[in-house]
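In: The amino acid sequence is not available; the structure is as follows:
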């Protein structure tokens, strides 16, 4: 039977709201939290946001061995930071999973300014387990986009951003981009990013119902590609009226574009293998039928894989011809040199092992550096918690 197309707007909830969710323990994670568009008028048009860095089809192959140097601690005492986005003028936005707040961080002096919290008619972020306020993104259109867990589902919204207003009041009322993503205590996905094509990409989890990953009628266990208002792009997706871009994922945690605009994704496995995948439209990445490299017809094998204790991967970034993958349980930053190809040109390297604890999100600065977010606080305010921070790295 041919699958129905998955709509791209808030009507998605009506199709999948009856999905039964079970509660499992994530075997691939460790540490805190058990982790291994209609509505608002658009603001005036602005210049297009620049493409993701490193997309030139030319360039020298990366060296087999790279280097990482921590050049600065940008800020400290962050509460459960999760998403990170760079503003055109150089400052950073960071989301707090458990408080539902978004902060602007000065990269000059580390000053934190609260923009506001996800709230209002779309309901606020509800923390719990791996849920809460997760990924954030910007694309130069005057909005901040956010992925969060509500009382009923996971959803993506956008909020007008006005930095002329007082601190704590700089976010407008959320308007829906995409709703009806199944939620659970774990496997909520959460990474969002704008691609070089100006489309919004959303990484989702299977919400502990692994069958949903193979069900094209469900947005769970997928990478979704949509217009900024949540509607299907109309071109470039496997099916014109669907936002589903790839499927068969367990829990997508990182999205990054390399040379020739190739999309890469990092993903939690279960007990055996965590994955780095090269994403192509319409392809099936195997979960729950396979985990890691299986060589089975009809499924795409990962480009690289790690045991959960080495990785439990989260954010992913591209810089200097390599992919850089943050590890939670692995407590290390992985360098995977791929250059302009589709396979690593050398073995992955691990950096910062155990030096800063769990690593959550990594973002390119557009040149030879990265911003790196740690993930050690549990949000309960325990006095023996290590505070979380943003680090500036120079890489090669």
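Out: Thanks, I have it. Here the structure is a predicted model, which means the values were calculated and not measured.

In: When you work out contacts or count neighbours from here on, use the C-alpha atoms and nothing else.
Out: Noted.

In: Helices of this protein, residue ranges please.
Out: Per DSSP state H, the chain carries helices over the ranges 12-16.

In: which of the residues in the longest strand seen in it are buried?
Out: Ranked by residue count, the top strand of the chain under DSSP state E comes out as strand 68-78. Using 16 or more other C-alpha atoms under 10 Å as the test for burial, strand 68-78 gives 68, 73, 74, 75, 76, 78.

In: same question, stretch 375-392
Out: 375, 376, 377, 378, 379, 386, 387, 388, 389, 390, 391, 392.

In: And these, which is closest to residue 307?
Out: Closest approach to residue 307 among the buried residues of stretch 375-392 (C-alpha to C-alpha): residue 375, at 19.6 Å.

In: so who does that closest one touch?
Out: 80, 81, 82, 328, 357, 358, 359, 360, 388 (C-alpha atoms under 8 Å, 6 or more residues apart in numbering).

In: Please report how far the nearest residue to the second one once chain neighbours are set aside lies from residue 288.
Out: Just to be clear, that refers to residue 81. Once flanking residues are discounted, residue 81 sits nearest to residue 96: 4.5 Å by C-alpha to C-alpha, 6 or more residues apart in numbering. Distance of residue 96 to residue 288, given as C-alpha to C-alpha, to the nearest Å: 31 Å.

In: neighbour-wise, which of these two wins?
Out: residue 96 (23 against 19; other C-alpha atoms under 10 Å).

In: who's in contact with the more buried one?
Out: Applying C-alpha under 8 Å, 6+ apart, the residues near residue 96 are 78, 79, 80, 81, 82, 83, 102, 133, 134.

In: correct me, but residue 265 touches residue 251?
Out: No - counting by C-alpha atoms under 8 Å, residue 265 sits too far from residue 251 to count as a contact (10.2 Å).

In: who has more neighbours, the two?
Out: More neighbours surround residue 251 than the other of residue 265 and residue 251, with 33 against 27 (other C-alpha under 10 Å).

In: quick one: the nearest residue to residue 156 once chain neighbours are set aside and residue 366, what's the gap?
Out: The shortest distance from residue 156 to any residue other than its chain neighbours is 4.4 Å, reached at residue 147 (C-alpha to C-alpha, 6+ apart). Using C-alpha to C-alpha, residue 147 is found at 24 Å from residue 366.

In: here's the one I want to compare it with:
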């Protein structure tokens, strides 16, 4: 099994000693900055409606490591952002990026046109690793223009939805909020239901508590109602930073552990993934990454290939699976050490891989014009990008 009670317990205590007093649902040290209060928004900005008529251009090739990656780098499509974490690609080939620290949404263009500020999501509390985390497009985005966001408030983590320029309306509230491990994975399945990845909020025991929404993959409809009356899809996870969907509707989650190895997990209904205590019946991960070179923050799938954004590893890890979902070989590295900490990833219809950097998150070393958004052809999509 991936974790044992004794070894995991020791590492959890060490991690808690490093980060100080953490919190989940109870009053054990986390001090919110104030109640969550949606702020009024002005008139929506003028944004073109989604369209399929403007295909994105082919991305360029990566700059040499250490070259500085200034604005002349053809892979850099946006610069000077503040911890871009949420990332969705629109039908017209542009992308919307959400800044964790500010709640700001910007539209980013593959032709490197200047990014366009769309709005600021109100009521965000950025203490610890909270803030504006995941983004997802409504399954009927072409008709309703709705964006779903996973956000931290002063009192909870929650999923909200809104049109560009509109006031967020709650979809699911009351997800435990802590100083660390706030989760943030959002993914719509092909049937229009929404998977939500949460973290244990600094309280590991809550991940295996069936009455808590912490440390789980949740499953709801577009209104936040449990699918088939069951809210918890899977449990026993430390910090689900992202979710992605592969072939045959296989669901994957990146789990950024507080101690021990980070993981890519294949998520199945009703299963336990062994955090903090592995036992008979808990599910082993698809692949693990030592925490020093891991820190998974994003995942996206193309066929049987999974691309993972690694913050601590400062690279894209490429995991290739066989037809049965087993790992074919050791994960390959892409862009290692080139742009610093890499987080969110998404693929567009032209095969371009969109990537956000996370160098201004307090753990990285920002360079000129950080943080950035990149768009590049990954090695497996037919480009000449080096491994």
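Out: Noted; the coordinates are in hand. The model shown is predicted, which means the values in this text are computed figures rather than measured ones.

In: Superposed, what's their TM-score?
Out: Overlay of the two chains. TM-score (TM-score structural alignment, normalised by the length of structure 2): 0.76; 314 aligned residues with a C-alpha RMSD of 2.5 Å.

In: residues contacting the aligned residue in structure 2 for residue 358 of structure 1?
Out: Aligned by TM-score structural alignment, residue 358 of structure 1 pairs with residue 341 of structure 2. Applying C-alpha under 8 Å, 6+ apart, we find residue 341 of structure 2 in contact with 310, 311, 312, 313, 314, 315, 357, 358, 359, 364.

In: With residue 112 of structure 1 instead?
Out: Neighbouring residues of residue 112 of structure 1 by C-alpha under 8 Å, 6+ apart: 75, 103, 104, 105, 106.

In: Map it onto structure 2.
Out: Taking TM-score structural alignment, the alignment pairs residue 112 of structure 1 with residue 115 from structure 2.

In: swap in residue 275 of structure 1?
Out: For residue 275 of structure 1, the residue aligned by TM-score structural alignment is residue 263.

In: That match contacts residue 288, correct?
Out: Yes - counting by C-alpha under 8 Å, residue 263 of structure 2 touches residue 288, with 4.5 Å between them.

In: If you count surrounding residues, which of these two has more?
Out: With neighbours defined as other C-alpha under 10 Å, residue 263 of structure 2 and residue 288 compare such that residue 263 has more, 26 against 18.

In: list the contacts for the spatially closest residue to residue 340 of structure 2 that is not a sequence neighbour?
Out: Excluding the flanking residues, the one nearest residue 340 of structure 2 by C-alpha to C-alpha, 6+ apart is residue 314, at 5.0 Å. By C-alpha under 8 Å, 6+ apart, residue 314 of structure 2 lies in contact with 293, 335, 336, 337, 338, 339, 340, 341, 342.

In: So what does residue 314 of structure 2 match up with in structure 1?
Out: Using TM-score structural alignment, residue 314 of structure 2 pairs with residue 331 in structure 1.

In: ok, its match to residue 378 of structure 1 distance?
Out: Counting by C-alpha to C-alpha - residue 331 of structure 1 and residue 378 of structure 1 are separated by 16 Å.

In: Quickly name whichever of the buried residues of strand 68-78 of structure 1 is closest to residue 184 of structure 1.
Out: The closest of those, once distances to residue 184 of structure 1 are taken by C-alpha to C-alpha, is residue 78, at 24.8 Å.

In: which ones are touching that closest one?
Out: So residue 78 of structure 1 contacts 96, 387, 388, 389 (C-alpha under 8 Å, 6+ apart).

In: can you pull the contacts of the residue opposite the last one in structure 2 once aligned?
Out: By TM-score structural alignment, residue 389 of structure 1 lines up with residue 372 in structure 2. In this structure, residue 372 of structure 2 makes contact with 76, 77, 78, 79, 80, 81, 84, 356, 357, judged by C-alpha under 8 Å, 6+ apart.

In: Can you add distance to residue 95 of structure 2 and give those back as TSV?
Out: Compiled in TSV, the contacts of residue 372 of structure 2 are given as follows (distance: C-alpha to C-alpha, whole Å):
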residue	distance to residue 95 of structure 2
76	13
77	10
78	11
79	14
80	16
81	14
84	12
356	11
357	15
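
In: Map residue 160 of structure 2 across to structure 1 for me.
Out: By TM-score structural alignment, residue 160 of structure 2 lines up with residue 157.

In: Excluding chain neighbours, what is closest to the aligned residue in structure 2 for residue 374 of structure 1?
Out: The equivalent of residue 374 of structure 1 in structure 2 is residue 357 (alignment by TM-score structural alignment). Take residue 357 of structure 2 and drop its neighbours on the chain: the residue closest to it by C-alpha to C-alpha, 6+ apart is residue 342, 4.5 Å away.

In: contacting residues for that neighbour?
Out: Per C-alpha under 8 Å, 6+ apart, neighbours of residue 342 of structure 2: 297, 309, 310, 311, 314, 315, 316, 355, 356, 357, 358.

In: And for residue 14 of structure 1, the neighbour number?
Out: Quick note: residue 14 of structure 1 (other C-alpha under 10 Å) scores 10 neighbours.

In: ok, so of the buried residues of stretch 375-392 of structure 1, who is nearest residue 186 of structure 1?
Out: Nearest to residue 186 of structure 1 among the buried residues of stretch 375-392 of structure 1, with distances taken as C-alpha to C-alpha, is residue 378, at 14.9 Å.

In: which stretches of the stretch 101-250 of structure 1 form strands?
Out: Here the stretch 101-250 of structure 1 has its strands, by DSSP state E, counting those that start in this stretch, at 101-105, 112-117, 133-137, 143-149, 154-160, 175-181, 192-194, 200-203, 222-226, 244-247.

In: Turn those into a markdown table, columns for distance to residue 298 of structure 1.
Out: Output for the strands of the stretch 101-250 of structure 1, formatted as a markdown table (distance: least, C-alpha to C-alpha, whole Å):
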| stretch | distance to residue 298 of structure 1 |
| --- | --- |
| strand 101-105 | 41 |
| strand 112-117 | 43 |
| strand 133-137 | 31 |
| strand 143-149 | 31 |
| strand 154-160 | 29 |
| strand 175-181 | 26 |
| strand 192-194 | 27 |
| strand 200-203 | 21 |
| strand 222-226 | 16 |
| strand 244-247 | 12 |
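
In: Which one, of those, ends up nearest to residue 17 of structure 1?
Out: Of all the strands of the stretch 101-250 of structure 1, it is strand 175-181 that lies closest to residue 17 of structure 1, at 6.4 Å by C-alpha to C-alpha.
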